[in-house]
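K.L.:
Sequence and predicted structure, then a few things I'm wondering about:
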Amino acid sequence: MEGLAKVYSGVLTLELHGQSLLDNLPVTQSVHLVMDAPWGYALWGLRSWPRPVLVVTGNPSPHYLRDLLDLSPDGLVADPIGPSELKEALVRISQGHHFYHLPRLEPDPLCPREREILRLAALGSTNREIADGLGLQAKTVENYMNTLLEKLGLRIRAQIPLYYFGLLESCQKWSGK
């Protein structure tokens, strides 16, 4: 019996390219590939997609990668690999193995609550929405935001999504800062 190999992506072109890559994949069990585009797509859907699943992302943010790992995908690729290695990873995952190809993650300077607030702010939640969702006072969330900005070397809250999605350096280079 041949297994199902399905691709999920928020970008149709990537989904089609991924499905083309998976055509004739020699798997006997189902396996699913998530092409994390736009960045954040995997965070939104990973809990609901069928397993086993391999996530491929280009997001270099260690906080984002940790948040993906917390969702326990069967595999996560965040460093470049070729099509043959990707196919091999999918076959291994379909056989019940795990596959992780990541940059070295240094110890996280953020506590779990700070990382949770960072993720929610990066995904567009206001301080009030974060406070209500986590059962915190608005002033407590404001204090967390100030601590996050300081720890991450950011000047303003608007930089949080850029930082979290690995785009801050690109924006700074583009703006000449």
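P.N.:
Sure, I can see it.
K.L.:
C-alpha from now on. contacts and neighbour counts both.
P.N.:
OK.
K.L.:
residue contacts, H63?
P.N.:
Taking CA atoms under 8 Å, 6 or more residues apart in numbering, we find H63 in contact with D108, R115, Y164.
K.L.:
That one falls within a strand, correct?
P.N.:
No: counting by DSSP: H, G, I helix; E, B strand; the rest coil, H63 is not found in a strand; it is helix.
K.L.:
any idea how far it is from L21?
P.N.:
29 Å (CA to CA, to the nearest Å).
K.L.:
Which helix runs longest in the protein?
P.N.:
Ranked by number of residues, the top helix in the chain under DSSP state H is helix 138-152.
K.L.:
ok, and here's another one to check against it:
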Amino acid sequence: MIRAMVVDDDALVRLGLTDLLDSDPAIEVVAQATDGFHAIEQATTHRIDVALVDVRMPRMDGITATKHLRTLPHPPKIITLTTFDLDEYVYDALAAGSDGFLLKDTDPAEILRAVHLVAAGSAMLHPTAARRLIDRYHHTGRPQATQAQTRIAPLTPREKDVLALLAQGDTNADIAQALGMQESTVKSHVSRILTTLGVTNRVQAALLARDAGLTS
């Protein structure tokens, strides 16, 4: 059972997402929160596996909340929710430790799929929005490509192959099929990649790979 939390200051959005998540027999919404402070309180009280966190909220926004949630003894996986066209800080949320992001109007089936993927250790980035967002920040030159290239340099050629596919949003199963590897071997590679790069999750590794020009 995946224990979920919905964090949004809009009551209708909270209720809608809660009803959707509870419709999946493998997901249980154990907490709701109206802002970042409330989310941290709830995550301290309840064991949360996956938190869906809005970006723009009063008192404490989703980016700041993500940073704090990631420091908890048992940090939840985090999916950032965004309207995208209005939110300019999703890149910062991902860099803060979010495991992915979704548009609020994403198809309900995809939201459920995202929760399952993230709970299993994969990332979930809305395909079109992710590319547009990352490309936008790449054009501003942040972070520096040379710094990213230096950080990925210690990786083996095979690990770079895995990282390149990971950066495209492929799951462990997808990577295993593409590279002719066992899924357990892919998991081991991903673990070593995260450790070598000094990042906390697949999304941060993917952003670093893109910064380094490992994938388009």
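P.N.:
That came through fine. Keep in mind the model is a prediction, meaning the values are calculated, not measured.
K.L.:
picking that back up, by contact count, what packs against the following helix or strand past the longest helix of structure 1?
P.N.:
Under the assignment DSSP states H and E, the closest C-terminal helix or strand after helix 138-152 of structure 1 is helix 159-164. Contacts defined by 3 or more CA pairs under 8 Å, 6 or more residues apart in numbering; DSSP states H and E place helix 159-164 of structure 1 against helix 112-122, helix 168-175.
K.L.:
List the buried residues for the following helix or strand past the first one?
P.N.:
Just to be clear, that refers to helix 112-122 of structure 1. As assigned by DSSP H and E, the chain's next helix or strand after helix 112-122 of structure 1 is helix 127-134. Neighbour-count burial for helix 127-134 of structure 1, counted by 16 or more other CA atoms under 10 Å, picks out N127, E129, I130, A131.
K.L.:
Between those, which sits nearest S30 of structure 1?
P.N.:
The nearest member of the buried residues of helix 127-134 of structure 1 to S30 of structure 1, counting by CA to CA, is I130 at 36.9 Å.
K.L.:
Next up, the contacts around that closest one.
P.N.:
By CA under 8 Å, 6+ apart, the neighbours of I130 of structure 1 are I117, L120, A121, L136, V141.
K.L.:
So it versus R113 of structure 1, what's the distance?
P.N.:
I130 of structure 1 is 11 Å from R113 of structure 1, by CA to CA.
K.L.:
I40 of structure 2 is in contact with L69, isn't it?
P.N.:
Yes: counting by CA atoms under 8 Å, L69 is a contact partner of I40 of structure 2 at 6.2 Å.
K.L.:
Comparing those two, which shows the higher neighbour count?
P.N.:
L69 (25 against 18; other CA atoms under 10 Å).
K.L.:
which non-adjacent residue is nearest the more buried one?
P.N.:
The shortest distance from L69 of structure 2 to any residue other than its chain neighbours is 5.8 Å, reached at P75 (CA to CA, 6 or more residues apart in numbering).
K.L.:
again with Y41 of structure 1
P.N.:
Nearest one to Y41 of structure 1, counting by CA to CA, 6+ apart, is G10 at 6.3 Å.
K.L.:
which bit of structure 1 covers the biggest helix by length in structure 2?
P.N.:
Ranked by residue count under DSSP H, the longest helix found in structure 2 is helix 183-197. Using TM-score structural alignment, helix 183-197 of structure 2 lines up with nothing in structure 1.
K.L.:
now whatever residue of structure 2 lines up with V53 of structure 1: how far from L102 of structure 2?
P.N.:
Counting by TM-score structural alignment, V53 of structure 1 lines up with I78 in structure 2. Distance, I78 of structure 2 to L102 of structure 2, using CA to CA: 11 Å.
K.L.:
Check the spacing between the residue nearest to L69 of structure 2 and L94 of structure 2 real quick.
P.N.:
According to CA to CA, P75 of structure 2 stands 15 Å off from L94 of structure 2.
K.L.:
For structure 2, which segments count as helices?
P.N.:
Under DSSP H, structure 2 gives helices at 11-22, 36-45, 62-69, 90-96, 108-119, 127-138, 145-152, 157-167, 172-179, 183-197, 202-211.
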